[in-house]
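**Student:** Give me the fold of what follows.
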Amino acid sequence: MVPVNDTTDDPTAVTDRDLEVLAEQLGRTPRGVVGIAARCVCGRPLVVRTAPRLPDGTPFPTTYYLTHPGAVAAASRLEAQGVMKDMTARLAEDPELAAAYRKAHEHYLAQREELGHVEEIAGISAGGMPTRVKCIHVLMAHALAAGPCVNPLGDEALAMVRDEWRPDRCTC
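**Tutor:** Okay, the predicted model is just below:
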């Protein structure tokens, strides 16, 4: 776990206040947080970066975890609308999209590996990458953490929810 403090200029550092906000957002004590991967324009966490092994020893493949309630609700709405099935079908039909999604998978793996190697989850990213889409929350979290043009389906999901939620407008 990254040392926690409230006096840092590093926007990815986890402060005591961040942990309080995360507990409020999640409705539970956050686990394995090693950084804030993306923040709301007001400074509150949007996405946390999580250790590949939780403090209790559990392997945890979800490096980027979406925490902002508005973003979580927007991702859930897309999932309820069946967007995952449509995106997965497009991966099978569009070789360029599939190649870009595979690169997103590789990026995700590399980012997690920076935090430590966990054999049980080696080669497994999150969200269904690289062959399917099983979690819009993960794809949006990855897109928010990595920035545009890294995860094409995460970018697409963010564009789809833009009228409901977007990272450049505070709804905290």
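**Student:** Could you use CA atoms for every contact and neighbour count after this?
**Tutor:** OK.
**Student:** who touches the spatially most central residue of the chain in this structure?
**Tutor:** When C-alpha atoms, centre = their mean is applied to the chain, the residue found nearest the centroid is residue 141 (2.4 Å). Shown in contact with residue 141 (C-alpha atoms under 8 Å, 6 or more residues apart in numbering): 46-47, 64-66, 154.
**Student:** Likewise for residue 61?
**Tutor:** 52, 112, 121, 124-126.
**Student:** same check, this time on residue 121
**Tutor:** Residue 121 touches 59-61, counting by C-alpha under 8 Å, 6+ apart.
**Student:** Please provide the structure for the following sequence as well, for comparison with the first:
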Amino acid sequence: MPIQIDEAGLEVQAKELVDRVMADKASDDDVALVKKQLGRFPRGMVAVGARCVCGRPLAVVTRPVLPDGTPFPTTCYLTSPEATKAVSRVEADGSMQHYTDLVQHDETIHAQYERAHRLYLAFRHDLATRLGDSEEHIAGTSAGGMPVRVKCLHALVAQTLVMGEGVNPIGDMVMKRIAGEFDPKVCRCTTELD
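**Tutor:** Okay, the predicted model is just below:
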């Protein structure tokens, strides 16, 4: 049975999400801290999409076209070293095949994952429109392997952090699984503040 998705509802939700995210535009201090978290300059960072309870960035929102003109479909980008390490352990233990099997064989998960993909595209489109960026080079491409497989849990967890629980079922599952190591409501940040 084809998946029925309310596209107009997605556009409204995406606009509201972009409104919320752009209200927390990246400050110079945010960029400096994310640079420390990543060990490199955060190219194209426009906003902090999710923060730890202590205020440090956990995930950022990146523009669809980087300053040098490079297409960049990963709009929600995980920056927290603690989250990245915890998610990397899940990826390394072979769980991605299990999550892909869920996406491909569980109708409910498949429908939710397809909706998460569509919301990601609508979110990026609204962001691109506001920033004057082109998306033609990444049309139809979201992140993390959506909508048909699980390729990058970091991207899916970033979507959960930026857009909230209940948006991406795989991101939600991974967040529950790593709660003992990473939880945005419990500060375990190790990146030094200046």
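**Student:** Tell me where structure 1 has strands.
**Tutor:** Here structure 1 has its strands, by DSSP state E, at 33-39, 45-50, 64-66.
**Student:** Give me whichever of those strands is most buried.
**Tutor:** Highest mean neighbour count of the strands of structure 1: strand 64-66, a mean of 28 (counted as mean count of other C-alpha atoms under 10 Å).
**Student:** In structure 2, what stretch matches that one?
**Tutor:** Under TM-score structural alignment, strand 64-66 of structure 1 corresponds to residues 76-78 of structure 2.
**Student:** now the helices: where do they sit in structure 1?
**Tutor:** With helices called from DSSP state H, structure 1 shows them at 16-26, 69-80, 83-93, 95-113, 136-146, 152-160.
**Student:** Onto which residues of structure 2 does the shortest one map?
**Tutor:** Translated: helix 152-160 of structure 1. The aligned range for helix 152-160 of structure 1 is 169-177, by TM-score structural alignment.
**Student:** separation between residue 123 of structure 1 and residue 106 of structure 1?
**Tutor:** According to C-alpha to C-alpha, to the nearest Å, residue 123 of structure 1 stands 9 Å off from residue 106 of structure 1.
**Student:** now residue 14 of structure 1
**Tutor:** As judged by C-alpha to C-alpha, residue 14 of structure 1 and residue 106 of structure 1 stand 26 Å apart.
**Student:** sorry, back to before: which one of the helices of structure 1 lies nearest to residue 32 of structure 1?
**Tutor:** Residue 32 of structure 1 lies closest, by C-alpha to C-alpha, to one member of the helices of structure 1: helix 16-26, at 11.0 Å.
**Student:** If we go by neighbour counts, what in the closest one is buried?
**Tutor:** With burial defined by 16 or more other C-alpha atoms under 10 Å, the residues of helix 16-26 of structure 1 counted as buried are 18-19, 21-22, 25.
**Student:** what do you get for stretch 115-130 of structure 2?
**Tutor:** Across stretch 115-130 of structure 2, burial judged by 16+ other C-alpha under 10 Å covers 115-128.
**Student:** Including distance to residue 89 of structure 1, could the contacts of residue 61 of structure 1 go into a markdown table?
**Tutor:** Converted to a markdown table, the contacts of residue 61 of structure 1 look like this (distance: C-alpha to C-alpha, whole Å):
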| residue | distance to residue 89 of structure 1 |
| --- | --- |
| 52 | 29 |
| 112 | 27 |
| 121 | 25 |
| 124 | 20 |
| 125 | 19 |
| 126 | 18 |
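**Student:** Check these against residue 88 of structure 1 and report the nearest one.
**Tutor:** Once C-alpha to C-alpha is applied, the member of the contacts of residue 61 of structure 1 that ends up nearest residue 88 of structure 1 is residue 126, at 14.1 Å.
**Student:** can you pull the contacts of the aligned residue in structure 1 for residue 112 of structure 2?
**Tutor:** By TM-score structural alignment, residue 112 of structure 2 lines up with residue 100 in structure 1. Residues in contact with residue 100 of structure 1, defined by C-alpha under 8 Å, 6+ apart, are 150-152.
**Student:** Which of these ranks first by neighbour count?
**Tutor:** In terms of neighbour count, residue 151 stands highest of the contacts of residue 100 of structure 1 at 27 neighbours, by other C-alpha atoms under 10 Å.
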